[in-house]
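Visitor: below: sequence and its predicted model.
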Amino acid sequence: MTPLRRRMIEDMRVRNLAANTQRNYVSYVSAFARHFGSSPELLGLEEIRAWQLQLVDAQRSRSALVLATAALRFLYNVTVKRGWVIDEISMSKKPRKLPVILSPDEATRLFEAIPSIKYCVIPMAAYAGGLRISEATRLKVSDIDLPTGEIAPAATVVVN
């Protein structure tokens, strides 16, 4: 075991990182060093960027890229104590996903597929009011304005 690896493991133990995190960090730092055929102490920001690009080109998952970057950030900021600003090692952003919205026809078919109006009330109320599942399951009769059939604003729905 190299002195750098031993020192990194000791730093992770001192910070009480989970055993799985320690294994992953050591694995990614080791793969980084093998990729360049050199000790991580001799590598810099350009090599980190090239490593990140290689992971992206290999179509690794976002979580793998984040974990690899976190391992290198730990190595260079805690163990090696380079004078870099942490933000110089960029982290992958989480892609924004738009919610799936049913078309009016799809919503109609969904509600028609429910055999009884008794079982259709909660899903229809949730859909019409834009409620979360937790909010819909806590609906009370008092939350629904009976003369108009409208659901009270979400702020008045009690969610525990």
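Guide: It's in. Residues are numbered from 1 along each chain as shown.

Visitor: drop to CA atoms for contacts and neighbour counts, all remaining ones
Guide: Will do.

Visitor: now do stretch 68-83: distance from first to last residue.
Guide: Here the two ends of stretch 68-83 are set 20 Å apart, with distance taken as Cα to Cα, to the nearest Å.

Visitor: which residues touch it?
Guide: Contact partners of stretch 68-83, identified using Cα atoms under 8 Å, 6 or more residues apart in numbering, comprise 4, 7-8, 11, 24-26, 28-29, 41, 48, 52, 84, 86, 89-91.

Visitor: and that stretch, how far out from the chain middle?
Guide: Averaging C-alpha coordinates over stretch 68-83 and over its chain gives two centres that are 21 Å apart (Cα atoms, centre = their mean, to the nearest Å).

Visitor: for that stretch, buried residues please.
Guide: Judged by neighbour count (16 or more other Cα atoms under 10 Å), stretch 68-83 contains these buried residues: 68-76, 79.

Visitor: next one for the comparison:
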Amino acid sequence: MTDKAISPLRQRMIEDMTIRKLAPKTQHDYVQRVKNFAAFLGRSPDTASFEDVRRYQLHLAASGVGVPTINQTVSTLRFFFRVTLRRYDIVEHTHFIHEARKLPVVLSPEEVARLLDAALPHPGSNTRRR
């Protein structure tokens, strides 16, 4: 990743991701998310409790971060605590957010007729069919 000195914890996480063949971009993103979590904590992330993870999720939600970003962070933290630290007590209390899907816009029969009318050539026009 970089030529700088890497902490043993970060090195362990990178090795765990490499063993599982996570893509380089995924590895980079996971490292960044754990780094952001550590900055939020103000200490090493391996000292975090379930309450710390919960507070971080609340912080993300309150700061207007979107559902996909929160879920990516949950996925990262689950990997970090389950695989790298083997702290299953934290993992079992983290959950993904399910966002309601929006229904597609359905056109009325009149709107469909107007759309087709606008797209089809009119009789007597100079448009030739092929």
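Guide: Great, that's in hand. This one's a predicted model, so the numbers in the text were calculated from it and none came from an experiment.

Visitor: mind checking the TM-score on these two?
Guide: Structural agreement between the overlaid chains, expressed as a TM-score with TM-score structural alignment, normalised by the length of structure 2, amounts to 0.81; 117 aligned residues with a Cα RMSD of 1.7 Å.

Visitor: related to what we said a few turns ago, which among the buried residues of stretch 68-83 of structure 1 gets closest to residue 36 of structure 1?
Guide: When the buried residues of stretch 68-83 of structure 1 are compared for distance to residue 36 of structure 1, the smallest value, 14.0 Å, is given by residue 72; criterion: Cα to Cα.

Visitor: and the helix or strand hosting the closest one, which stretch of structure 2?
Guide: If you go by DSSP states H and E, residue 72 of structure 1 is part of helix 62-74. Under TM-score structural alignment, the counterpart of helix 62-74 of structure 1 in structure 2 spans residues 67-79.

Visitor: what's the average distance for that stretch when superposed on structure 1?
Guide: On the superposed models, the aligned residues of structure 1 are on average 1.1 Å from stretch 67-79 of structure 2, with distances taken as mean Cα distance after the TM-score superposition for structure 1.

Visitor: quick one: that stretch to chain centroid distance?
Guide: Relative to its chain's centre, stretch 67-79 of structure 2 lies at 6 Å (Cα atoms, centre = their mean).

Visitor: cool, stretch 37-52 of structure 2 as well?
Guide: Centre-to-centre, stretch 37-52 of structure 2 and its host chain are 20 Å apart (Cα atoms, centre = their mean).

Visitor: what of stretch 64-72 of structure 2?
Guide: Its chain's C-alpha centre lies 6 Å from the corresponding centre of stretch 64-72 of structure 2 when counted by Cα atoms, centre = their mean.

Visitor: any buried residues in the longest helix anywhere in structure 1, and which?
Guide: Longest helix of structure 1, by residue count under DSSP state H: helix 19-36. Along helix 19-36 of structure 1, these residues count as buried under the neighbour rule (16+ other Cα under 10 Å): 22, 24-26, 28-29, 32-33.

Visitor: okay, and it goes to which residues in structure 2?
Guide: Residues 24-41 of structure 2 are matched to helix 19-36 of structure 1 when aligned by TM-score structural alignment.
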